[in-house]
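J.: just the structure for this:
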Amino acid sequence: MLRSAIYRPRPFPAVVLGHWRTARGNAFRATVPAGCEVVRLRDGAVAIVADDLDRFERAEQVHLGTALAVSRRTRVRHALSGVTAALAHGLRVWKLPGRPVLTSPQKVSSARTTDYRRQTRALPLEDVVRIDGVPCTSLERTAVDCARDLDPLDALVVVDHVLALLSHADTYQRVRTEREAADVRRRLLARIDALPRGARGARRARVVVEWASPWAQSAPETFLRWSLLVWGRRDAVAQCRVEAEGNTYFTDLALPDGRRPDGTQRWLHIEYDGELKYHVADAGQTAAGLIAERNRERAILALGDDMARFDRRGARSPAQVARVVAAKVRHTSGQRLHPVRELLAN
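T.: Down below sits the predicted model:
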């Protein structure tokens, strides 16, 4: 269930330029807050990050710290962009980021860089916002840049989240959300149409934006929907509403699959179980969550529907997802699969 997607930018870590030698000294380390560590960045700069972060969170902070150091040293007008801007905005990303990306309307330098990637593109003032004082591309511009430059799945994860934020996605206000998401989609497509003729990645960006959805609540949910698209099922319903035993439930994805015994639409529900889904500090709360989830599933199955559940191990590739779903689908007679082939192009 998604109740009004909330915009939460990620804070940049504290960065000190040109202090790597100093940072190794006891005097500097004495100023580092408890529970933090000093990480070396580019050109001797250091970032101060929490020492209890997981691998992904630490990589995010190092990426943002490097991007902040790059921004501070850049003397021409610029903005952090692409996946770097996505991280700064707090958007979901599919995999650990590579080098930070910086966009400028003029060539920054002829020098070769290895720790960040720069690109020269038009950068209207309205496309730039400041996060912690750092210039970054706006949400809409970030969505279009990612749709142009990233692999299709990586791009779809970002654009899904942008649609959710800008439409204030709420499962209990589906009509309103879909209407506002359609407006955002039109604005993104208009940005793509305004690109110079033959602009790199424009065709793929259009396909990504057209198939993006405001209903994904996590990157794995976007992956499952993407897997169905490239398999050929274009009729998946995200955040499908189900009324069962007097309760209202929402499932991650659902495919229409014939009729229930009472003649109503039967669904194959597709759910992703994240590693942290039932992880809370109190064991009693964990047990209560497991019981509630079990009762929810039983209530849905009692309607005559079916369910396919995935976790990280069971969703390693689109082909693996397609095999599991195909084995669960009952009504395949006359069904024609139409893969969205453009999403497969890199």
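J.: alpha carbons only for contacts and neighbour counts from here, please
T.: Noted.
J.: can you map out the helices along the stretch 201-346 of the chain?
T.: 202-211, 219-231, 283-301, 318-328 (DSSP state H, counting those that start in this stretch).
J.: looking at those helices, which one is packed in the most?
T.: helix 219-231 (a mean of 23; mean count of other Cα atoms under 10 Å).
J.: and that one, how far out from the chain's middle?
T.: 12 Å (Cα atoms, centre = their mean, to the nearest Å).
J.: now swap in stretch 80-88 and tell me
T.: With Cα atoms, centre = their mean, you get 12 Å for stretch 80-88.
J.: what about Arg29, neighbour count?
T.: The local packing of Arg29 (other Cα atoms under 10 Å) involves 14 other residues.
J.: OK, contacts around it?
T.: By Cα atoms under 8 Å, 6 or more residues apart in numbering, the residues touching Arg29 are Ala23.
J.: can you tell me the closest non-neighbouring residue to Ala254?
T.: His269 (4.2 Å; Cα to Cα, 6 or more residues apart in numbering).
J.: do the same with Arg191
T.: Nearest to Arg191 is Val144, by Cα to Cα, 6+ apart, at 7.5 Å.
J.: ok, that neighbour to Pro135 distance?
T.: For Val144, the distance to Pro135 (Cα to Cα, to the nearest Å) stands at 17 Å.
J.: comparing these two, which shows the higher neighbour count?
T.: Set side by side, Val144 and Pro135 show more neighbours around Val144, with 24 against 20, by other Cα under 10 Å.
J.: to compare against the first, here's the next sequence to fold:
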Amino acid sequence: MADVRLLPVDRFGLIRRADALAADWSDTMLAAAVRSGDLLRPAPGVFLVPDDVFATPHGGDELHRLRAIAVVSSVRDQGATTLSHQSAAAVHGLPLLKPDQRLVHVTRHGTNGGGERGYRKVHALALPASDVVVRDGIMVTSLERTAADIALTGTFAQALTAIDGALRAGASRDGIAARLQGRRSPGSRIARAALAHADPLAESVGESWSRAEMIQARLALPVLQCEHRIDGSTYRCDFDWRCRLVGEFDGLHKYGRFRRPGESVADAVLREKKREDALTRAGVKVVRWVWADLEQGRVVPMIRAWLDALDTIPALSN
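T.: Now for the predicted structure:
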């Protein structure tokens, strides 16, 4: 079989059928490459070479981004739709909590023609020009509009995650509020509650989901990214209660994400262990949880138990 790496790609890394045919490939050859796994077909008439990045924790987001671009940049859809909702989030690089990426979400200006169409979820409504931006030549809803749309259609945790992330990326809180104004969908109350609690200091999906559970359980809310100065060193913590109790969400690639230049993952883990030891010696209790704890509902009971025992933790002494 011919080498798929020699196929012409566009600026997005996508292979268009017309370009492949012009390079002496046939539809039969393309179909055979898809069957063998040498090519992926994110949309009709569009292909891409598999990449190791698709197997990483954020691989699904990257694959959906490419699929969304493939859909709206095809000849039949060009200029007719704007990427929105989860698909716009993928283009913006906005991390979401359990996004539904089975279909590419597009918004078409007007009041008719919405619904599912093959590989697309079409939202038909009057979309103001101010809610549309261009990213890499592709029309997508603005960060503010994207966050609002997702918040209106998800759970409280999903809404909080989307708005936290949008604020962290530079979105305007007032801008999101304006785009929720007058929206009368069933998710309006959830979206407004999420906006009221949103905080750009939340650094990951797991931190936002953790905080959403705390809020819904009516726990005492922590200070985010609080700094502790101990023995001349500064330690920043995900969640802090009264400088006595610290909570840390350990994501799948937290240590890789926070590695210093030239530092291995093992070095980062050791540095984190020394950090926790320093906090403990100073009288700060450190509790940790992972994704599975959130999935199984174990985080709130654990934090509640430590909050109940907070007054028994010795005071911080630097």
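J.: just to revisit the earlier point, and the residue nearest to Arg191 of the first structure, what's its match in the second structure?
T.: Superposed on the second structure with TM-score structural alignment, Val144 of the first structure falls opposite Ala148.
J.: is its match in a helix, a strand, or coil?
T.: helix (DSSP: H, G, I helix; E, B strand; the rest coil).
J.: pretty sure it is touching Arg179, no?
T.: Yes: look at Ala148 of the second structure against Arg179 with Cα atoms under 8 Å: they come within range, at 6.3 Å.
J.: which of the residues in the helix or strand hosting Leu21 of the second structure are buried?
T.: According to DSSP states H and E, Leu21 of the second structure maps onto helix 17-22. For helix 17-22 of the second structure, the neighbour count (16 or more other Cα atoms under 10 Å) marks 17, 20 as buried.
J.: just how off-centre is the next helix or strand after that helix within its chain?
T.: Later in the chain than helix 17-22 of the second structure, the nearest helix or strand by DSSP H and E is helix 27-36. In terms of Cα atoms, centre = their mean, the centre of helix 27-36 of the second structure is set 33 Å apart from its chain centre.
J.: kindly report the same for stretch 209-222 of the second structure.
T.: The answer for stretch 209-222 of the second structure is 19 Å, by Cα atoms, centre = their mean.
J.: and that stretch, end to end?
T.: 14 Å.
J.: again with stretch 67-80 of the first structure
T.: End to end - Cα to Cα - stretch 67-80 of the first structure spans 7 Å.
J.: quick one: contacts of it?
T.: So stretch 67-80 of the first structure is contacted by 12, 15, 17, 42, 45, 84, 100-106, 108, 116, 123, 128, 134-137 (Cα under 8 Å, 6+ apart).
J.: now, the residues you listed that are in strands?
T.: 15, 101-104, 128, 134-137 (DSSP state E).
J.: where's Thr113 of the first structure, which helix or strand?
T.: Counting by DSSP H and E, Thr113 of the first structure is part of no helix or strand.
J.: residue contacts, His19 of the first structure?
T.: His19 of the first structure neighbours (Cα under 8 Å, 6+ apart): 44-46.
J.: kindly report the same for Tyr116 of the first structure.
T.: So Tyr116 of the first structure contacts 67, 70, 99-102 (Cα under 8 Å, 6+ apart).
J.: what's the most distant pair in those?
T.: Val70 and Arg99 (11.0 Å; Cα to Cα).
J.: of the two, which one has the most company?
T.: The neighbour comparison of Val70 of the first structure against Arg99 (other Cα under 10 Å) goes to Val70, with 22 against 16.
J.: distance check, that one against Gln119 of the first structure.
T.: Going from Val70 of the first structure to Gln119 of the first structure by Cα to Cα gives 13 Å.
J.: cheers, nothing more for now.
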